[in-house]
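1. Here is the input, now give the coordinates:
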Amino acid sequence: MTEPGPVAAERAAAEAWFAHHGLPWFVDDVRAVVRRRLRRTPVLLVALAAVVVGVGTALVVGATGAPSYDVIAGISAALATVVVYALVALRTMPIARWALRRALRSLGLLLPLATRALPILMLFITFLFINTEVWQVASALHGGVLWAAVLCFGAIAMGFLVPRLAQELDQFDDRVQLEEVLAGTARTPLAAAAARMEASDIDLPDQAQVTGLQMVNLVLVLVVAQAVQVFLLVIAVFVFFLAFGKLVIDPSVITAWVGAKPTYPPGPHVVSVELLHVSFFLAGFSGLYFTVVAITDELYRKEFFTVIMEELARAVSMRVIYRMLRDGDQDEARGSIVE
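-> Purely as a prediction, here's the structure:
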């Protein structure tokens, strides 16, 4: 058994780097497997299984006496079926592991993020918190309806975020320069290979083009990176409103706003159900508001979008060198066959 050549070894290191950073579909062999499993027949079978599981779960939950949760439980079960297929068959487990590591590492950003984003955000959102109609609407949202409303905010935020990230990617890979590739691959397994590229005659804009499943993978990673920031902000807003409401909103005021005495979860009467509902509802709305502002306002972009652009530059740069190594590996293999 022959030892792999230097190009093959660097390519293997690049593939390991992609997997560790949540980009498994950048690897040629993995992408080929995913393409086969995204054909019409397996996708239709998974969709049918998701519908059966979702309907069955909704019927079971409804029969147990919790009708307000049946729809959301059914949707959750159907989504869980699709997620399991994606994790196992579509090789997205590296993305999930990267997302978990990213979330844990980002916990230290909660305080800096809150101090920079919350002041401006609170000027807008606090007026809603002391609004009678908001309390009436939020307190009337029971069970799965409240979760569905917050999930709707999240879906709308993704609808704004995904096209913007795809646009940023399309603009970046059209104008990538050698200096950006060298900077993006610094302190990575491909730093030496990138340095060798300086003497190569390579059309960088052509090599940097990200399309198909690779674009889906990269946009998904960028969405996760931004979503972690939004999620941390949502937690901060939720905790703030719980504390603020407990401090300044008297139970008699809640009674006047919602038309009934506040109710409390089992245990000590610390935070009312109505306050929980309003805080949760406004926290979800704050996540939507912050997402839209972060991708449109220039000040917010400088504060919160810089990390996203760094992730984008590094991934595109690594892919450029990986494609160069792939071509070199093929040349190396042809040379060994000739010998």
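2. going forward, measure contacts between C-alpha atoms and count neighbours the same way
-> Fine.
3. which residues in the stretch 1-150 of the chain form helices?
-> Ranges of helices within the stretch 1-150 of the chain are 6-20, 28-37, 40-63, 70-88, 93-105, 110-129, 132-140, 144-174, based on DSSP state H, counting those that start in this stretch.
4. which helices and strands does the first one pack with?
-> Judged by 3 or more Cα pairs under 8 Å, 6 or more residues apart in numbering; DSSP states H and E, the packing partners of helix 6-20 are helix 93-105, helix 306-338.
5. between these, which one is nearest to residue 36?
-> helix 93-105 (17.5 Å; Cα to Cα).
6. quick revisit: nearest to residue 258, out of the helices of the stretch 1-150 of the chain?
-> Comparing those by Cα to Cα, helix 132-140 comes nearest, at 5.1 Å.
7. Now tell me what touches the closest one from outside.
-> 128, 129, 146, 257, 258, 273, 274, 275, 277, 278, 281 (Cα atoms under 8 Å, 6 or more residues apart in numbering).
8. quick one: the last one from residue 251, how far?
-> To tie it back to what came earlier, the one meant is residue 281. Residue 281 sits 19 Å away from residue 251, going by Cα to Cα, to the nearest Å.
9. what's the answer for the fifth one, then?
-> Applying Cα to Cα, one obtains 11 Å for the distance of residue 258 from residue 251.
10. Ok, which of the helices and strands packed on helix 6-20 comes nearest residue 244?
-> Per Cα to Cα, nearest to residue 244 of these: helix 93-105, 26.4 Å.
11. helices or strands next to that closest one in the packing?
-> For helix 93-105, the packing partners by 3+ Cα pairs under 8 Å, 6+ apart are helix 6-20, helix 212-248.
12. Before we compare anything, build this one as well:
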Amino acid sequence: MAKDKQRHSLPIKEVERWFLREGMPFVVRNMRKHPVLARSLPALMFFLGGVLGYIVVSVSWRWSPPYRGLSAAQASVRMAEDDGYQLTGLGVATVTAIGAALLFLWLRTGRRYLRSRTAGITGAVITLSTPPLLEGLLNWSWSDAREDLVIGAALVLVIYAFTRAGIGSLVHWSFWHLVPHLGNLGRLVTRAVPLLLLLVTFLFINTENWQMSGNLDRPRLWGIAWFFIVIIALFLCVRLPEELKKLRVEITPDSVRAACAGTELGKLAEQLPDEDLQFDRHPMKLGERLNVLLIAFVSQGMQIALLGLLVFLFFVTFGAIAIKDSVAEAWVGHPLTEGTFFTIPIPIDGISNELIQVSIVMAAFSALYFAVYAVNDASYREQFFEEILEELQKVLLARECYLRLLEVDGPQSPEGWTKLAEVTQRS
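-> I've put the predicted structure just below:
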């Protein structure tokens, strides 16, 4: 009984939540205390809020005068061709999705039952059942309802897998570490982009490129984009482990205190004497090694994606300004079509479907070039990986303290941790 009280007096659960926020879920030893479905509830509420917002717009449009007298099938076809409906639906769905996720995060603060396994299962069931149920009741289309159920189930599985792997936390972690270091990225871009733009701008105004890219159907276009993404991913998977071999974790009292500062372990580490902060390393499991690799992969991937997005926007803007519709029509061999992105119309003059497709191909090629250049550029590699390695060293040192906390009741536990647990229990 005394051992249970001693263990409960230590901030193990709070430390485990910190590791989850840092994108290191495989470090946590007892995931039963942190149900995956419960942790995925913000993402599920985001999806559910977006669906409900889009349904509200659909119902409002369906009962407006132009569509009121039409059958459900006819109204759906007409609404799909209505740019106002598409843009309104996208805008409302985005607002309601973000609002639902933020509202849930606010409600979950201080309410432990919203972090429970029961809450996670309930949220998943609601997310699965609400869209098909509303589809069936509003449109009496149970075949569409079954389709919505299958899509919802697939989405829940994807969200579950991403939450278990800590992808959301990794993206959040990478984003907030990318913002302060945009200067380093900018210096690399100023070296890599001039030569890159010379090459891709020549390709951009090439007739054969427009004939190939502009005449692709969208599934094949996205297939090409994914081909480049897979090549980039394979390249990073080969090169990143070589850089991570430089990672060394030196366990000293000062390094442990510095790594734990700002976490739930910080107070404990500060109160322990130096001799209790010198202990042997715990061997890393395969999942933890993959977790470390994933952090570097996501961080590098976000920088590559940012550059690809900038190149895409550059060529869309450049094409809309510099290339007349008559010239583009001569290149592609047919009249230009209205620009759409994921079926959402872009109501801007000069931005055609063909221009968007050529820009996507150019952005994908540029991202591949940047990935190769970044990993082979010595100064950027030194700056980028020094920062990543420094952050990973802190996380891995905190991991050593966390694993030592779990051994408080064991025979190899340092006396200092046990004494501190007793002091914490009495206070």
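13. ok, back up a step: what is the nearest of the contacts of helix 132-140 of the first structure to residue 103 of the first structure?
-> Once Cα to Cα is applied, the member of the contacts of helix 132-140 of the first structure that ends up nearest residue 103 of the first structure is residue 281, at 22.4 Å.
14. wait, that closest one sits on residue 151?
-> No: contact criterion Cα atoms under 8 Å: residue 281 of the first structure and residue 151 do not qualify, at 10.2 Å.
15. which of those two has more neighbours?
-> Comparing residue 281 of the first structure with residue 151 by other Cα atoms under 10 Å, the one with more neighbours is residue 281, at 24 against 13.
16. Mean per-residue distance, stretch 222-233 of the first structure versus the second structure.
-> With mean Cα distance after the TM-score superposition for the first structure, stretch 222-233 of the first structure departs from the second structure by a mean of 2.3 Å once superposed.
17. Just the contacts of helix 132-140 of the first structure: which are in helices?
-> 128, 129, 146, 257, 258, 273, 274, 275, 277, 278, 281 (DSSP state H).
18. Filter these down to just the buried residues.
-> Among these, those classed as buried by neighbour count (16 or more other Cα atoms under 10 Å) are 129, 146, 257, 258, 273, 274, 275, 277, 278, 281.
19. Quick check: the two most widely separated of these?
-> Spatial extent of those (Cα to Cα) is set by the pair 146 and 257 at 18.6 Å.
20. can you list the helices of the stretch 1-150 of the first structure in CSV and add distance to residue 295 of the first structure?
-> Output for the helices of the stretch 1-150 of the first structure, formatted as CSV (distance: least, Cα to Cα, whole Å):
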stretch, distance to residue 295 of the first structure
helix 6-20, 26
helix 28-37, 30
helix 40-63, 33
helix 70-88, 27
helix 93-105, 20
helix 110-129, 13
helix 132-140, 26
helix 144-174, 7
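21. closest to residue 262 of the first structure out of the ones you listed?
-> Residue 262 of the first structure lies closest, by Cα to Cα, to one member of those: helix 132-140, at 9.6 Å.
22. what residue of the second structure matches up with residue 129 of the first structure?
-> Aligned by TM-score structural alignment, residue 129 of the first structure pairs with residue 201 of the second structure.
23. aligned partner of residue 63 of the first structure in the second structure?
-> If you follow residue 63 of the first structure across to the second structure using TM-score structural alignment, you land on a gap.
24. What separation is there between residue 63 of the first structure and residue 57 of the first structure?
-> Distance, residue 63 of the first structure to residue 57 of the first structure, by Cα to Cα: 10 Å.
25. When those two are compared, which one has more neighbours?
-> Ranked by neighbour count (other Cα under 10 Å), residue 63 of the first structure and residue 57 place residue 57 first, with 21 against 11.
26. I'd say that one and residue 70 touch.
-> Yes: between residue 57 of the first structure and residue 70 a contact is recorded at 7.5 Å, counting by Cα under 8 Å.
27. which one is residue 87 of the second structure nearest to, not counting chain neighbours?
-> residue 344 (6.9 Å; Cα to Cα, 6 or more residues apart in numbering).
28. dump the residue contacts of that neighbour.
-> 83, 86, 87.
29. what do you get for residue 175 of the second structure?
-> 299, 302.
30. make it 7 Å
-> Under the criterion of Cα atoms under 7 Å, 6 or more residues apart in numbering, residue 175 of the second structure has no neighbours.
31. And residue 262 of the second structure, by the same measure?
-> The contact partners of residue 262 of the second structure, by Cα under 7 Å, 6+ apart, come to none.
32. per the alignment, it corresponds to what in the first structure?
-> That one, residue 262 of the second structure, aligns with residue 187 by TM-score structural alignment.
33. same deal with residue 78 of the second structure?
-> Residue 78 of the second structure maps onto nothing in the first structure, by TM-score structural alignment.
34. ok, residue 78 of the second structure to residue 195 of the second structure distance?
-> 47 Å.
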